[in-house]
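>>> Sequence plus predicted model, see below.
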Amino acid sequence: MSTLCSYEGVAGNGALMRLAPVPLFFYRSPADAVRHAGNSALLTHGDKRASDACRYYSALIAGALLGYSKDELLDKQFYIDRCKEGWFGGSEERVLDPEIQNIVDGSFKDKKGGYVDGIRGKGYIVSALEAALWAFCYDNNCFRTGVLQAVNLGDDTDTTAAIYGQLAGACYGINALPPEWLEKVYAREFIEGLSQWLAYEGKEWYTRQKTNNGLQNASLDSYSQLEPTEMNEV
């Protein structure tokens, strides 16, 4: 997919901040979740670092929704194994930008001290991705703790927390969110209804894909059983 509204070198964190609907819709087909996440980034952020960050984070969110544990998600082996399963496309697509690969390899794990160890919640997408994963890694499996850690890094506080919340929410579930926070969410009923619609449409899409693929495979199987002369007649 070509860049539509951006240029090479544009690598802000906005592409990650808005990502969640993509893996929420496509998570049943992880390769589609990863591919569409990269495309969604390119609409406004033309740099490979932006598309790779979104592809990787989409895989993590999809993995959480598919039942992978937090330890599995944060292990660099997760990326290696998912590449083998085709989540990240062909051999060229699997080569991530070096800065994103460094995060995949666990750069945030070596910075337990957070801000004092160099974690920054800035507008640069690489910094934002590392900060969100640091907050997730060291949140003691508590959504409240993770959000506060992300916000207390300073700089682009709301975006860092929003990026953290997408993965943490997928991993921990809605019951892990502090009730007093939920009570103050503006248009909460609308957001919950929209989320339910997104989940429903994603399931319907996946069902149609499976049906269409099944019909296509059945058609190919029927062709393969024909003799060469019959194939020519068809």
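Here it is on my side, so go on. Numbering: from 1, shown residues only.
>>> Every contact and neighbour count from this point should use C-alpha atoms.
Will do.
>>> Mind listing what's buried along the longest helix along the chain?
When the chain is parsed with DSSP state H, its longest helix is helix 188-224. Neighbour counts over helix 188-224 (16 or more other CA atoms under 10 Å) mark Leu198, Ala199, Gly202, Lys203, Tyr206 as buried.
>>> and after it, which helix or strand comes next?
Using DSSP states H and E, the helix or strand that follows helix 188-224 in sequence is helix 228-233.
>>> Contacts for that next one, please.
For helix 228-233, contacts defined as CA atoms under 8 Å, 6 or more residues apart in numbering pick out Tyr223.
>>> Determine how far it lies from the middle of the whole chain.
Relative to its chain's centre, helix 228-233 lies at 46 Å (CA atoms, centre = their mean, to the nearest Å).
>>> got it, and stretch 166-184?
Worked out by CA atoms, centre = their mean, stretch 166-184 lies 18 Å from the chain centre.
>>> Which residues in it does the neighbour count mark as buried?
Here stretch 166-184 shows Gln166, Leu167, Ala168, Gly169, Ala170, Cys171, Tyr172, Leu177 as buried, counting by 16+ other CA under 10 Å.
>>> Just flag the most distant two among the residues you listed.
Leu167 and Leu177 (12.7 Å; CA to CA).
>>> Got another one to weigh against that:
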Amino acid sequence: MTQSYTSQGEVDEGSAHDRVRGALLGTAAGDALGAGYEFSFPGPEVPIVMKGGGPFGFAPGEWTDDTAMAAGIARAATLHRLDTTEGLDAVAAEFLRWQQSDPRDMGNQTRRVLSRRSPTAAAMQATAAATGPDNAGNGSLMRTAAIAVAFAHDQTPTAMLSAAAEVSRLTNTGVDTHLACQVWSHAVWSAIGTGALPDLHGTVTAVVPHGARDRWHQWVTAAETQDRPVFEHNNGWVISALQTAWWGIHRTRPAVDHADTPDGADAHIRDGLAATVRAGHDTDTTAAIAGGLLGAAYGAAAIPSEWTRMLHGWPGLDTVGLADLADAAAR
């Protein structure tokens, strides 16, 4: 395991400070781990390692668009609260800044919206809305850990939930898309605050409007009960991406008397992300989503050090830089 690795001094393992860092570093670790297996279905005999490669030729440990866009949100949060016009404009500007870096991987819906170079959040949301009422890919869900980090010290989730929906609307459309971002942001925010994985059914009850809860509870139940992650659509769809991430976490969850130990946390991060990657298809994104929640629950110190030593990506950060960015965004 790795701990006390940043330029800002010692961090107690398991502390809320460590868990803030863990949310972003877990996202990056899952993202970079899954990048080498994207659009494949690795069987149980295939070791899941941070090997890089994949269809876009990432270097070992290099994160993809998932973490890059999350880093953009975190950078915006160092300037303004994300539940303000200024904060949303800053997020939009960061997305465009990333797009100008000529990333090797970008989702189709995100590319469609960002190519219009909308100068404000309101204009970007209008561009996204014009693409259709239900462009419900996983592109806005993959970056939600940064929103939970930005509001980590809020006593209630109200402002965070509003920001999660508004940031989702910058690129994607559809009621359930925005609800997925709110559900997962709340789950990560809760894990940062409590040091434990949430009851996702309880999260749904707390977040989702009454009229939509039945289908949401059905989706969570499917993720918790299926032996194989075969959902309504492949996990490029936002709901199946959320289900795949929760399936990987839930099926590998250690026993209660083992989960709170360092070895139990390390094992769950390894096993949960490996299971998520083995589910196949959009492996970098589903593992990034799962990694954000696992890192928020167990902290940065629980993320395997052989992974964190390798992490790097836009905007020119490594593990130390991404951890420091999490600190600044949370402040």
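Looks like it arrived, so ask away. Given the structure is predicted, the values throughout are model-derived calculations rather than measurements.
>>> returning to what we had before: quick one: which of the buried residues of helix 188-224 of the first structure is nearest Cys142 of the first structure?
Ranked by distance to Cys142 of the first structure (CA to CA), these are led by Ala199 at 24.4 Å.
>>> Let me see the contact set for that closest one.
Leu24, Phe25.
>>> that older thread, now, which of the buried residues of stretch 166-184 of the first structure lie within helices?
Short answer: those in helices (DSSP H) are Gln166, Leu167, Ala168, Gly169, Ala170, Cys171, Tyr172.
>>> Find the nearest non-adjacent residue to the residue most central in space within the second structure, please.
Note on the second structure: the residue nearest the mean C-alpha position is Ile289, at 3.6 Å, using CA atoms, centre = their mean. Once flanking residues are discounted, Ile289 of the second structure sits nearest to Met142: 5.4 Å by CA to CA, 6 or more residues apart in numbering.
>>> my guess is that neighbour contacts Asp66, does it?
Yes - Met142 of the second structure lies in contact with Asp66 (CA atoms under 8 Å); the separation is 5.5 Å.
>>> Quick check: neighbours shared by those two?
Thr285, Ala288.
>>> So what touches stretch 210-229 of the second structure?
Contacts of stretch 210-229 of the second structure (CA under 8 Å, 6+ apart): 200-201, 204-205, 208, 231, 239, 243-244, 246-247, 250-251, 279.
>>> does Pro229 of the second structure sit in a helix, a strand or a coil?
Pro229 of the second structure falls in the coil class when you classify it by DSSP: H, G, I helix; E, B strand; the rest coil.
>>> what number of residues lie near it?
By other CA atoms under 10 Å, 23 other residues sit near Pro229 of the second structure.
>>> next one: Gln100 of the second structure
12.
>>> With His250 of the second structure instead?
Other residues close to His250 of the second structure by other CA under 10 Å number 18.
>>> Tell me the counterpart of it in the first structure.
In the first structure, His250 of the second structure lines up with Cys137, judged by TM-score structural alignment.
>>> That match reaches Leu74, doesn't it?
Yes - under the criterion of CA under 8 Å, Cys137 of the first structure makes contact with Leu74 at 7.4 Å.
>>> Now for the equivalent of Ser69 of the first structure over in the second structure: which residues touch it?
Alignment note (TM-score structural alignment): Ser69 of the first structure maps to Ala196 of the second structure. Residues counted as contacts of Ala196 of the second structure (CA under 8 Å, 6+ apart) are Ser190, Ala297, Tyr298.
>>> Hmm, the last one is touching Ala23, no?
Looking back up the chat, that one is Tyr298 of the second structure. No - using CA under 8 Å, Tyr298 of the second structure makes no contact with Ala23, being 9.0 Å away.
>>> What's the match for Asn13 of the first structure in the second structure?
Aligned partner of Asn13 of the first structure by TM-score structural alignment: Asn138.
>>> and its match, how many residues sit next to it?
Neighbours of Asn138 of the second structure (other CA under 10 Å): 28.
>>> now Asp199 of the second structure
10.
>>> thinking again about what came up before, checking the residue nearest to the centre of the second structure next. Helix, strand or coil?
helix.
>>> quick one: it from Gly139 of the second structure, how far?
Separation of Ile289 of the second structure from Gly139 of the second structure (CA to CA, to the nearest Å): 11 Å.
>>> Buried residues, the strand or helix carrying Trp216 of the second structure. List them.
In this structure, Trp216 of the second structure sits in helix 210-225 according to DSSP H and E. If you call a residue buried by 16+ other CA under 10 Å, then helix 210-225 of the second structure has these buried ones: Arg213, Trp216, His217, Trp219, Val220, Ala222, Ala223, Glu224.
>>> quick one: secondary structure of the alignment partner in the second structure of His45 of the first structure?
Correspondence of His45 of the first structure to the second structure, assessed by TM-score structural alignment: Asn172. For Asn172 of the second structure, the assignment made with three-state DSSP gives coil.
>>> Over which residues of the second structure does stretch 159-174 of the first structure lie when aligned?
Taking TM-score structural alignment, stretch 159-174 of the first structure hits residues 285-300 over in the second structure.
>>> Relative to Leu322 of the second structure, how far out is the match of Ser69 of the first structure?
From Ala196 of the second structure over to Leu322 of the second structure (counting by CA to CA), the distance is 22 Å.
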